[in-house]
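> Sharing a model prediction with you, sequence too.
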Amino acid sequence: MTYCVGLKIDRGLVFMSDTRTNAGIDAISTFRKMHVWEKKGDRVIVLMAAGNLATTQAVVSLLEERSKAMAERAPTIMEAPSMYQTARLVGDTVKEVIATHADEGERADSYFNASFVLGGQIAGSDTRLFQIYPEGNFIECSEDTPFFQIGETKYGKPIIVRAYDSDMSFAETAKLLMVSFDSTLKSNLSVGLPLDMMFYEKDALEVGFTKRIALDDPYYRKISEGWSDALKNAFKSLPDFVEE
């Protein structure tokens, strides 16, 4: 399992993903789930993946390979004229990978399940954010749904829904997502550190601030401990139940 979040604010896009792929007493693996393509002045594209590791890696590998051999397949992720066309390209690649490896009649949402969050900007258009499903179809974020989650979503969603504001700064958004991830980490062993975080500033057309957050990161530890204390204090401040 995994947990990835892509969130759109007025200032741009914020991405965060964990790195755990297996969880158990003696079976913990770490793989990067955030992948970035950049051509300064032209485009920045970020793709986060959740689901079957072999499927997600095959999708990313095909996209990367074709971006370096453009004559063999056009348009590639580095040539697509819009983020919408990029989302279609990723969706088609997902369908291609699953069709290649699945037995006849096997469903995309079975063993080969994989989902993606795609975001970024191409010169001449706005920042856009999509969620791509195992079947290859996708939806785009809106004012009503300004963020997408994939993987283990239920534990980290409430804080985002309650605290999100479109005019948040990147620093405030990072704090919000760290609380969301900390809540998920404490509730599910299949999500784990380190975390990858990236800011993309609208119209910059180059990768912004990036950071890998480990267990010993002082800010993460401060957020984790502070959030736990804040919840305890909030609980204690609520009125006690009175039997009538």
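Structure received.
> CA only for contacts and neighbour counts going forward, please
OK.
> Residue 197 should be in a helix, yeah?
No. Counting by DSSP: H, G, I helix; E, B strand; the rest coil, residue 197 is located in no helix; its state is strand.
> show me the contacts for it.
Applying CA atoms under 8 Å, 6 or more residues apart in numbering, we find residue 197 in contact with 14, 15, 16, 17, 210, 211, 212, 213.
> how about a cut-off of 7 Å?
Neighbouring residues of residue 197 by CA atoms under 7 Å, 6 or more residues apart in numbering: 15, 16, 17, 210, 211, 212.
> between these, which is nearest residue 115?
Using CA to CA, residue 17 is the member of the contacts of residue 197 that lies nearest residue 115, at 13.2 Å.
> OK, contacts around the closest residue to the closest one other than its chain neighbours?
Closest residue in space to residue 17, ignoring its immediate chain neighbours: residue 4 at 4.2 Å, by CA to CA, 6 or more residues apart in numbering. With contact taken as CA under 7 Å, 6+ apart, residue 4 is in contact with 16, 17, 18, 48, 149, 150, 151.
> so how far is residue 122 from residue 4?
For residue 4, the distance to residue 122 (CA to CA, to the nearest Å) stands at 22 Å.
> Next: residue 100.
30 Å.
> And those two? Which one has more around it.
The residue with more neighbours, out of residue 100 and residue 122, is residue 122; 24 against 10, by other CA atoms under 10 Å.
> Name the nearest residue to that one, sequence neighbours excluded.
Nearest non-adjacent residue to residue 122, counting by CA to CA, 6+ apart: residue 43, 4.3 Å away.
> number of nearby residues for the one you found?
Residues near residue 43, counting by other CA under 10 Å: 26.
> Please compare the first structure with the one that follows:
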Amino acid sequence: MGMNLTTRHLSAGYGNKTVVSDIHIHISTGEVVCLLGANGCGKTTLFKALLGLIPMQGEFLLDGRPHHSYTQRDRARLIAYVPQTHTPSFPYTVLDMVLMGRSPHISLYSVPSGRDHEESRRILSSLGIRYLENRLYDELSGGERQLVLMARSLAQTPRFLLMDEPTSHLDFGNQIRTLQLIKELAASGIGLLLTTHSPDHAFICATRVLAMHQGKIISQGSPEEVINRPLMRTLYGFDIDVVSQPSGRYLCSPVL
């Protein structure tokens, strides 16, 4: 059954400073929404508001219900987060890291059950990294760590996944692998909101694009509708041509 994540007139910031304002977004399970914008435009602040890490004003609805009507445990079963990087305080194994994602499904003072271990291993297998389960997380490569963080988030069995620059720090091959995985997750029924500094990635995997500038969403629609030279100039301060390829896909090419 489908589910929606909706905000209306959402504003958030720190102390008396408003960083994002009047944010209207609508994400359905099964779609990929790509959030574009320069550093400092408010993307991370928006994520923090959606994750309940900072106060917000306005409406934030999950399947038509106000977000505050859900318990923290229930929200963690609905929304998961994949950060750019993560440095654990202790030398956890990969399996331990993924088991942490099962926390919303484990009672207080309980320990992970056999079923939790089985589900965690199943997710590792689905991502092709089951062989890493006994390795220490802090000894892995950047690409391997990113996949483990995805596995941990998927262990929450979320309906929505927020991904903060999931291809940053990855080599070209791992970028492609991650974009393929994003498309597969959407096909499985998860709704994804991801940030990226590569507009080309939106053409590859996104169903819709949100363009953020100075804390506001200034354009949204399909990648082909939204990503154009004037918008790229507004977002990034440079002229960037959007070039059609024989395959039908578009590429962004800086005018240097």
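Perfect, I can see it now. Computed from a predicted model, the values in this text were never measured in an experiment.
> Could you tell me the TM-score of the two chains?
With the length set by TM-score structural alignment, normalised by the length of the first structure, the two chains reach a TM-score of 0.29; 130 aligned residues with a CA RMSD of 6.4 Å.
> element containing the residue nearest to residue 17 of the first structure?
Element membership for residue 4 of the first structure, per DSSP states H and E: strand 3-9.
> Would you mind identifying the next helix or strand past that strand?
Later in the chain than strand 3-9 of the first structure, the nearest helix or strand by DSSP H and E is strand 12-17.
> So which bits of that following strand are buried?
For strand 12-17 of the first structure, burial by neighbour count (16 or more other CA atoms under 10 Å) applies to 12, 13, 14, 15, 16, 17.
> where do the helices sit along the stretch 51-200 of the second structure?
72-78, 94-100, 114-126, 142-154, 172-187, 199-205 (DSSP state H, counting those that start in this stretch).
> Kindly reformat the ones you listed as a markdown table and extend each row with distance to residue 61 of the second structure.
Listed next are the helices of the stretch 51-200 of the second structure as a markdown table, based on distance: least, CA to CA, whole Å:
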| stretch | distance to residue 61 of the second structure |
| --- | --- |
| helix 72-78 | 11 |
| helix 94-100 | 26 |
| helix 114-126 | 28 |
| helix 142-154 | 21 |
| helix 172-187 | 20 |
| helix 199-205 | 25 |
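> Nearest to residue 243 of the second structure, out of those helices?
Here helix 199-205 is closest among the helices of the stretch 51-200 of the second structure (CA to CA), at 10.5 Å.
> other SSEs contacting the helix or strand following the closest one?
Next in sequence after helix 199-205 of the second structure, counting helices and strands by DSSP H and E, comes strand 208-213. Using 3 or more CA pairs under 7 Å, 6 or more residues apart in numbering; DSSP states H and E as the contact test, the elements touching strand 208-213 of the second structure are strand 32-36, strand 216-221, helix 223-226.
> let's go with 8 Å and repeat that
Packing partners of strand 208-213 of the second structure (3 or more CA pairs under 8 Å, 6 or more residues apart in numbering; DSSP states H and E): strand 32-36, strand 216-221, helix 223-226, helix 229-236.
> residues of the shortest one that come out buried?
Residues of helix 223-226 of the second structure classed as buried: 223, 226 (neighbour count, 16+ other CA under 10 Å).
> so what does it touch, helix or strand wise?
Helices and strands touching helix 223-226 of the second structure, by 3+ CA pairs under 8 Å, 6+ apart, are helix 199-205, strand 208-213.
> make it 10 Å
Secondary-structure packing of helix 223-226 of the second structure (3 or more CA pairs under 10 Å, 6 or more residues apart in numbering; DSSP states H and E): helix 199-205, strand 208-213, strand 216-221.
> okay, those in JSON lines with distance to residue 146 of the second structure and mean neighbour count next?
What follows is these, written out as JSON lines (distance: least, CA to CA, whole Å; neighbours: other CA atoms under 10 Å):
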{"stretch": "helix 199-205", "distance to residue 146 of the second structure": "17", "mean neighbour count": "20"}
{"stretch": "strand 208-213", "distance to residue 146 of the second structure": "23", "mean neighbour count": "23"}
{"stretch": "strand 216-221", "distance to residue 146 of the second structure": "28", "mean neighbour count": "17"}
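> Now render those as TSV, adding distance to residue 148 of the second structure.
Shown next, in TSV, are those (distance: least, CA to CA, whole Å):
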stretch	distance to residue 148 of the second structure
helix 199-205	21
strand 208-213	26
strand 216-221	31
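> Which of those sits closest to residue 240 of the second structure?
Relative to residue 240 of the second structure, the nearest member of these by CA to CA is helix 199-205, separated by 10.3 Å.
> if I look at residue 129 of the first structure, how far off is residue 237 of the first structure?
39 Å.
> Residue 200 of the first structure too?
Where residue 237 of the first structure is concerned, residue 200 of the first structure sits at a distance of 39 Å (CA to CA).
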